[in-house]
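[1] Have a look at this prediction, sequence included:
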Amino acid sequence: MREEKTPETCSRCGACCAPDAEFCRNCGGKLRTAMDSVSVTTVAKGAMPPIPAVPLPSVPPPAGMGAAPSPCSPSGDHMKASARNPRKLPLTIIAMVAVVLLVITGFVVTYNLHLWGSHAVPYFSADDESPSADDVLARLQGDRFNAKKRQEFSKEKRGAYLRLDGVQEGERIERTQEITVVESLGPGVPEGTIGEDEGTATEILSDMGVPVTKYTMVSDDPGKVVATFPQDGHALEERDGTAKTSATKTDTGEADGTDTGTNVGEAAPDSPDGIKFAVGVKGDGVPVEVYGVAQAEAERLLRSRGFEVGVKLVPADRDMIGKVVRTEPQIGKESAASRATMYIGANAKDLRASMMITADGVEESELYHGKTPSDLSTLIGQWCTDAGDCVELAPTDSTNEGTQPVRYLQMKRDGEHVGAERLDNLPGVHYMPDYDVDKPEGAFRYQLGTGSTGVLDIYDTNQLALCGTQPRNGVGWYCDHGTPKSWEESDDDGRQHKDSGLVYRMSDYLIVVPVDADIASVSRSGYFVQSDEKTGQADADRPYLLIRDPRLYDADDREVSALSMDGGMAVVNPFIPTESGSPKMKFAPAPSAESAYYLVQPSPFDWTAMGEGEAVCDEQGCDVATKAPVKQKAADMTIAQIRSAVKRGDFTPIAGRYCQKKTGDCLTLDDDGTVTGPRSGYVKHDAMSTTLTIQSSVRATWFPEGTVKDHALELKAPESDTYCMNDRAGENQGEACLSGDYAYGSDIRQPLTLTYYAKGLDLSQHDEYDQYAFYGVTPPDPDTPFLHRPEALRPPPPADENVYYLVD
């Protein structure tokens, strides 16, 4: 019979536990069963007697654990109860699992809410309305992304969002990772375009959404892009006559604040001219490399090309001081001129010195020798505010074109003369020899230009008192309350009448502030009307004008009486310098960013003088597949465009087969300039083909200068094709034919020359010498392009009987 073990009662909580259990199933405490069940039968001698067991008090179960368990029953009912109630996990474990689940859920939720960890970059391209770059930047920065902005040129409107650099929309990144928002500056010429080859430049500019035209310019670096419009790194502006600062590409993270002449969000400027670029070619003229070069280096370069060199100083931006701003003849244009004038940017001191005129033929005296800063030719040009208000300073109509110096200017707006008849800096009616900057006298002494500040003033110096609109000068009349009356109109002796109603009226007054002029000293002297309005300072790195604005004065200040209290003439005109001092009426406006009319720096390249150029892209861009210009045929091009293409070796516009009506002989002209004749010796003494190149000009023809030459191209084979033979020296070719015995050979064949005549040129309209009637030939058909072989200018002229018409 099996011995039944006695259940154990936990001494901590009183729970009934299995007989063999070491730990309480209820509270986990250590049970005493294992030790107490061991019988100690012997006690060592001298050992302490057994200590009787001390009953422990019952420990109530922890809060939340339920009622205290029942004590063990010897009948074993607790075992049956255990069988009926399976063991449950401790509630603490359940609680811990719940906490873990809550923590995991919190991590997932907060992660998806971007409260920690990586974050998803928003989508912008899928928006219904294209956002601006500023909107995208604000959104990213509002979401605490590390975002900045960069600008580049594109066909999109200025301010438009183009893309993100560094990440993709929707990508998860850490907030510390840098994101660059790319903003459109509208169409323009990306920085670094100059120096590229033609193909690369075409690819760079092909997607700007505006026409792109190519030109050629004289250069020491042929085959490379040497000039662009707008300038390298600048935006394309509207050609509306206004001057606006061009934007430059920036790699900084912040918006650079550069004014590109259009408002953010405006459509890209609609410029019919589009973008232009020039490829360098070898030739005679001032090379493009002269532009922006220091004076000494530019002079050396021009002299090495055989030019006599002259210099003229002009106002210029600070970065062009001491450098070539432009030249005559024009930079980059082919020219046979032997003399070149360099226009060098100058600061206030050097500019004033260059404007000095000394009266020739005037005997110097103790007081006067006539030296004044009165050559105003350096001020000719367009001057504009940053807001786009422009005036032009131009020589007066009385100034002979090309005459130096220019002493009188006038203002124009939109090409029309406005304001005073003339502006100068020689007060009153005195002659120039009466003035000298070293010993200034009279009103001249109080002009700004005679001081040391470098500031100049030009104005209507002949401001007499006005009777109505008539200046009070001469005799035989008087002013009757503002109305001119002759002495004869008076009932009595009109000479006895005193003038009444004479006034001084405010007229044009301009102040010129070149770079480095001390305008601050002029301001401190009290010269200007001070305004309480907060305005920015004028840009001291650009030369500018200040133009007196009558609208800033009260009506009583714009017109004042010219008569003294006793009816006599007043001595002082308050609007101009006089013998008594500077103008009594202070000048308004004072210098500021808003009032300054900045000199518009002329382009060093006169693109209009370069011909029509070659259109390589239209508004839709270039050939999308190749990023190369689509080749055109002559029917779609002007003669200038054809000449430009042929000049760079592209004969595609005029390539084809040309045949004579009379003989049936044909010439084939390939895209590369190779011409092939019908038989050996026809185009070259020993071959059926040779290669043509364009000549700089068409040789003398049978027609007057002008239209015919302007609509023709002269093509010639190389000099090496020259062939000669005589009885003494035998045969030879090339340059040897032109020297020694060969020069007098009996048979010299010159290289092939062909003249291309464009469609639409009716030679019969230019036959001033009646050659067609004289030789009995018919003028060529003007509706078909043709080639003519001049045959050393032997007659007859190009005729239907001897030209090669384009067949296919």
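    Good, I have the coordinates. Predicted model, so just to flag it, every value in this text is computed and none were measured.
[2] CA only for contacts and neighbour counts going forward, please
    Fine.
[3] Please report how far residue 714 lies from residue 275.
    Applying Cα to Cα, to the nearest Å, the value for residue 714 to residue 275 is 29 Å.
[4] any chance you could map the strands in the stretch 451-600 of the chain?
    Secondary structure of the stretch 451-600 of the chain (DSSP state E, counting those that start in this stretch): strands located at 456-459, 466-467, 470-471, 477-480, 483-486, 503-505, 509-513, 544-547, 559-561, 597-599.
[5] Deepest in the core, which of those strands is it.
    strand 597-599 (a mean of 27; mean count of other Cα atoms under 10 Å).
[6] by contact count, what packs against the next helix or strand along the chain from it?
    Toward the C-terminus, strand 597-599 is succeeded by strand 614-617 as the next helix or strand (DSSP states H and E). Helices and strands touching strand 614-617, by 3 or more Cα pairs under 8 Å, 6 or more residues apart in numbering; DSSP states H and E, are strand 212-218, helix 639-647.
[7] For residue 549, see how far away the nearest residue to residue 132 once chain neighbours are set aside is.
    The shortest distance from residue 132 to any non-neighbouring residue, by Cα to Cα, 6 or more residues apart in numbering, is to residue 160 (4.5 Å). Residue 160 sits 38 Å away from residue 549, going by Cα to Cα.
[8] Tell me which of the two has more neighbours.
    residue 160 (26 against 16; other Cα atoms under 10 Å).
[9] So the more buried one sits against residue 183, correct?
    Yes: Residue 160 is in contact with residue 183 according to Cα atoms under 8 Å; the separation is 5.7 Å.
[10] overlap in contacts of those two?
    132-133 (Cα atoms under 8 Å, 6 or more residues apart in numbering).
[11] how deep is residue 134 tucked in, by neighbour count?
    19.
[12] State the distance from it to residue 675.
    Distance, residue 134 to residue 675, by Cα to Cα: 59 Å.
[13] go on, residue 373?
    For residue 373, the distance to residue 675 equals 62 Å [Cα to Cα].
[14] Kindly report the same for residue 428.
    The value you get for residue 428 to residue 675, if Cα to Cα is used, is 72 Å.
[15] got it, and residue 191?
    Distance from residue 191 to residue 675, by Cα to Cα: 41 Å.
[16] Next up, the contacts around the closest residue to residue 441 other than its chain neighbours.
    Spatial nearest neighbour of residue 441, chain neighbours left out: residue 435 (6.8 Å); criterion: Cα to Cα, 6+ apart. Shown in contact with residue 435 (Cα under 8 Å, 6+ apart): 368-372, 426, 441, 444.
[17] okay, pairing it with this:
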Amino acid sequence: MSFCTHCGSSMVDDAKFCEQCGMPNENYENNANEQINEQSKEQEINQVEQQTHAQELQKEPNKGNKNHKKKGAFISIICAIIVLAIVAAIGTIYYMTRVQTNSGMVTVPVIKDTNAQAAATNLRSKGFKVQIVRELNKRKKGSFISLKGIKPGSKVNHSTKITVVESLGPGMPKNVIGKTVDEITDEVKAMGLKVEVHKVPATVKPGTIISTYPMPGEAFNAAYEGDNMHIAIASKCNKKVVPADLLGKDIDSAKQILEKVGITKYELKPRFSSRNYIDKIVGSYPALGEENLKEVKKVTLYYGVDASETKEVLTKKEHLDGINNADVRVTKGLSPIAGVWCNKGGECLYFNEMPSFVEGESTVVLGTRVGDLMNDGAKPIMISDENYLSMNNYSQDISGSILYDKKLPMNDMMKNHLLSGDTGAVEFYKGLDLPSCGNNIFSPSPGVRVCEHGKDINAENSPEKFDDQGMYKGSNKDANTGLTYKMHDFFVLVPVNTKFDELEKSGYFKGKGKNKPDFSRPFIMRRDPKLYDKTQVAIPDGVTGPDYPTSPFVPTKKNKPVPFAPAPDDDNVYYKIEEPLNWLRFDIIKTL
């Protein structure tokens, strides 16, 4: 309640005029102003509160937006990094495969050389890596045929290996056995050689190819003037013939074929053969397809063996009685190597089988052609024969032929022979380990044969120096003087599956060949005296007993032989020529 300032009457606070005197209520304006002020303040406060609230509301979304922006920025950075990494990777790949590769690209030159080895040498001189493969071709042996898989003028990476194809010379194509002549005519004619076709008795379908010369996949080397390649096709077989299709059969199958044609008496003998013929028939006696069974008591079948059988087929078991009382292995005949062995140049070794001086055994002698025994073939060849080939050295008893065994060290005469090792290779040679008197191999014959200052004398050529009993009567100072050790024919047989790397690492060879031999075929190496500075050494006169020197040219109990030369190479080794048929026995029905 308030009072009028003019008359003092009471009135309500919000009255504009006094009800008694009618004058304006001064408190009304003040109250109104206060209310207005209060309302204004409230409004201001409300506005401030609303603005503050609005600002707070605005702050919250802004805060979220900022967080969201931060996350978005982070993700964008990660994506950018990934994109850059991908671009970098693509760039690297492009650089490696395009830029860098292109910078290392080289052009394969046109080959102008006619010789494959010369072509390979020229390519190597230009920085290319080169390998050589050999294939049958009508071009002569050693000729350049082509580059395999790459054309001259094309661009290749500098690290690409170039394959040069070298000709083995013409020969018998692979995979002809079992086909007909019509099926292989074009391929055979492409070799440019004359081929004679024969009909041979066999049990397979008539007209089927059963054998060839040379063997399928081998180059042709003429063994004599007028020699040609041959193909045998099957014809009907009767019971008087050893069927030609025994070739390549396993032993059990061969027995069944023999029984099929009524042959029940036969024996098996080993022959070192190519990998495809191990434990399979490689020939026979009488020869395959020949009709002369009435002349023999039983048929001999020859089967192929490899290095795992070397000791088994070239030695035999013996029992030593007395102080040794042991089982040993001693050498026997060399018949398993019988046959023709030729090098790539066409030079051949003819090892012909003949009786050994050991009863019941056979060995070989080196001839100049098939059938040339350099002996009449009826008499056994003796140690004293100049053509005698031996795997061991001279001794007057069995001791010289006993394989060395660490368990029996006293039997050491073959200690340094390959045959006593486990590589599967074997040496054989002329002259044993005997000295020479002049040009003659000098075997011990006390008093009957004497080397006098290098001259080989006996009662026949120098009777004045021998008594009536044929004994030397000259001075002992003159006896056995002028002796030397000479380098004679020396061979190494390397059957299929020989541990050849082990042999090379042992230092057995003098140097190393350029081209590895074909280890799928057995081969023989022949020592070449022209590759040595010394081919003979003098034996001091008057030396006897344990001090007597041994030959440096063959393995002995004291030493290994001088390193073998030439080093084995595909061009100098002699491969076994597997020719099971005697082609001269069969009529020619066609010539390709």
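    Structure received. Keep in mind it's a predicted model, so treat the numbers as computed, not measured.
[18] and residue 407 of structure 1, what helix or strand is that in?
    Counting by DSSP H and E, no helix or strand carries residue 407 of structure 1.
[19] neighbours of it, just the number please.
    Residue 407 of structure 1, neighbours per other Cα under 10 Å, totals 20.
[20] What of residue 399 of structure 1?
    Neighbouring residues of residue 399 of structure 1 were enumerated by other Cα under 10 Å; the total is 15.
[21] ranges for the helices of the stretch 301-450 of structure 2?
    310-314 (DSSP state H, counting those that start in this stretch).
[22] Same check on the stretch 151-300 of structure 2?
    So, for the stretch 151-300 of structure 2 - with DSSP H, counting those that start in this stretch - the helices run 181-189, 251-260.
[23] show me what contacts the alignment partner in structure 1 of residue 482 of structure 2?
    Residue pairing (TM-score structural alignment): residue 482 of structure 2 is matched to residue 501 of structure 1. By Cα under 8 Å, 6+ apart, the contact set of residue 501 of structure 1 is 467, 479-483, 561, 563.
[24] Please repeat the previous calculation with a cut-off of 6 Å.
    481-482 (Cα atoms under 6 Å, 6 or more residues apart in numbering).
[25] what's the distance between residue 288 of structure 2 and residue 518 of structure 2?
    Residue 288 of structure 2 is 27 Å from residue 518 of structure 2, by Cα to Cα.
[26] Just want to know which of the two has more residues nearby.
    residue 288 (23 against 14).
[27] After alignment, which residue of structure 1 pairs with that one?
    In structure 1, residue 288 of structure 2 lines up with residue 331, judged by TM-score structural alignment.
[28] likewise residue 247 of structure 2?
    Under the alignment (TM-score structural alignment), residue 247 of structure 2 maps onto residue 291.
[29] try residue 329 of structure 2
    Aligned partner of residue 329 of structure 2 by TM-score structural alignment: residue 371.
[30] what's the matching residue for residue 393 of structure 2 over in structure 1?
    Aligned counterpart of residue 393 of structure 2 in structure 1: residue 427 (TM-score structural alignment).
[31] State the number of residues packed around the residue nearest to its match when sequence neighbours are not counted.
    Distances taken as Cα to Cα, 6+ apart place residue 461 nearest to residue 427 of structure 1, at 4.8 Å, with adjacent residues excluded. By other Cα under 10 Å, 22 other residues sit near residue 461 of structure 1.
[32] Is it correct that residue 461 of structure 1 is in contact with residue 430?
    No: applying Cα atoms under 6 Å as the test, residue 461 of structure 1 and residue 430 come out as separate, 10.3 Å apart.
[33] Provide a list of residues in contact with the aligned partner of residue 207 of structure 2 in structure 1.
    By TM-score structural alignment, residue 207 of structure 2 lines up with residue 224 in structure 1. Shown in contact with residue 224 of structure 1 (Cα under 6 Å, 6+ apart): 195-197, 279-280.
[34] and what of residue 561 of structure 1?
    Residue 561 of structure 1 makes contact with residue 503 under the criterion Cα under 6 Å, 6+ apart.
[35] any idea how far the equivalent of it over in structure 2 is from residue 344 of structure 2?
    Alignment note: residue 561 of structure 1 maps to residue 538 in structure 2; criterion TM-score structural alignment. Residue 538 of structure 2 is 37 Å from residue 344 of structure 2, where distance means Cα to Cα.
[36] ditto for residue 433 of structure 2
    31 Å.
[37] So for the two, which residue has more residues nearby?
    residue 433 (26 against 19).
[38] Turn the helices and strands packed on strand 614-617 of structure 1 into JSON lines, including mean neighbour count.
    JSON lines is the format used below for those (neighbours: other Cα atoms under 10 Å):
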{"stretch": "strand 212-218", "mean neighbour count": "25"}
{"stretch": "helix 639-647", "mean neighbour count": "22"}
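[39] I'd like the distance between the aligned partner of residue 415 of structure 2 in structure 1 and residue 574 of structure 1.
    Using TM-score structural alignment as the criterion, residue 415 of structure 2 maps onto residue 445 of structure 1. The gap separating residue 445 of structure 1 from residue 574 of structure 1 is 16 Å, by Cα to Cα.
[40] and if you look at residue 469 of structure 1?
    According to Cα to Cα, residue 469 of structure 1 stands 18 Å off from residue 574 of structure 1.
[41] Looking only at neighbour counts, state which of these two leads.
    Comparing residue 469 of structure 1 with residue 574 by other Cα under 10 Å, the one with more neighbours is residue 574, at 21 against 13.
[42] Can you report how many residues lie near the closest residue in space to that one that isn't next to it in sequence?
    The spatial neighbour of residue 574 of structure 1 that comes closest, neighbours along the chain excluded (Cα to Cα, 6+ apart), is residue 584 at 4.6 Å. Counted with other Cα under 10 Å, the neighbours of residue 584 of structure 1 add up to 15.
[43] what do you get for the one 10 residues further on?
    Burial of residue 594 of structure 1, expressed as a neighbour count using other Cα under 10 Å, amounts to 15.
[44] same check, this time on residue 56 of structure 2
    Other residues near residue 56 of structure 2 come to 12 when the count uses other Cα under 10 Å.
[45] C-terminal to the helix or strand containing it, what's the next element?
    Here residue 56 of structure 2, judged by DSSP H and E, is contained in helix 26-94. Per DSSP H and E, the first helix or strand lying C-terminal to helix 26-94 of structure 2 is helix 101-103.
[46] out of everything not next to it in sequence, what's closest to residue 285 of structure 2?
    Closest to residue 285 of structure 2 by Cα to Cα, 6+ apart is residue 300, at 5.0 Å.
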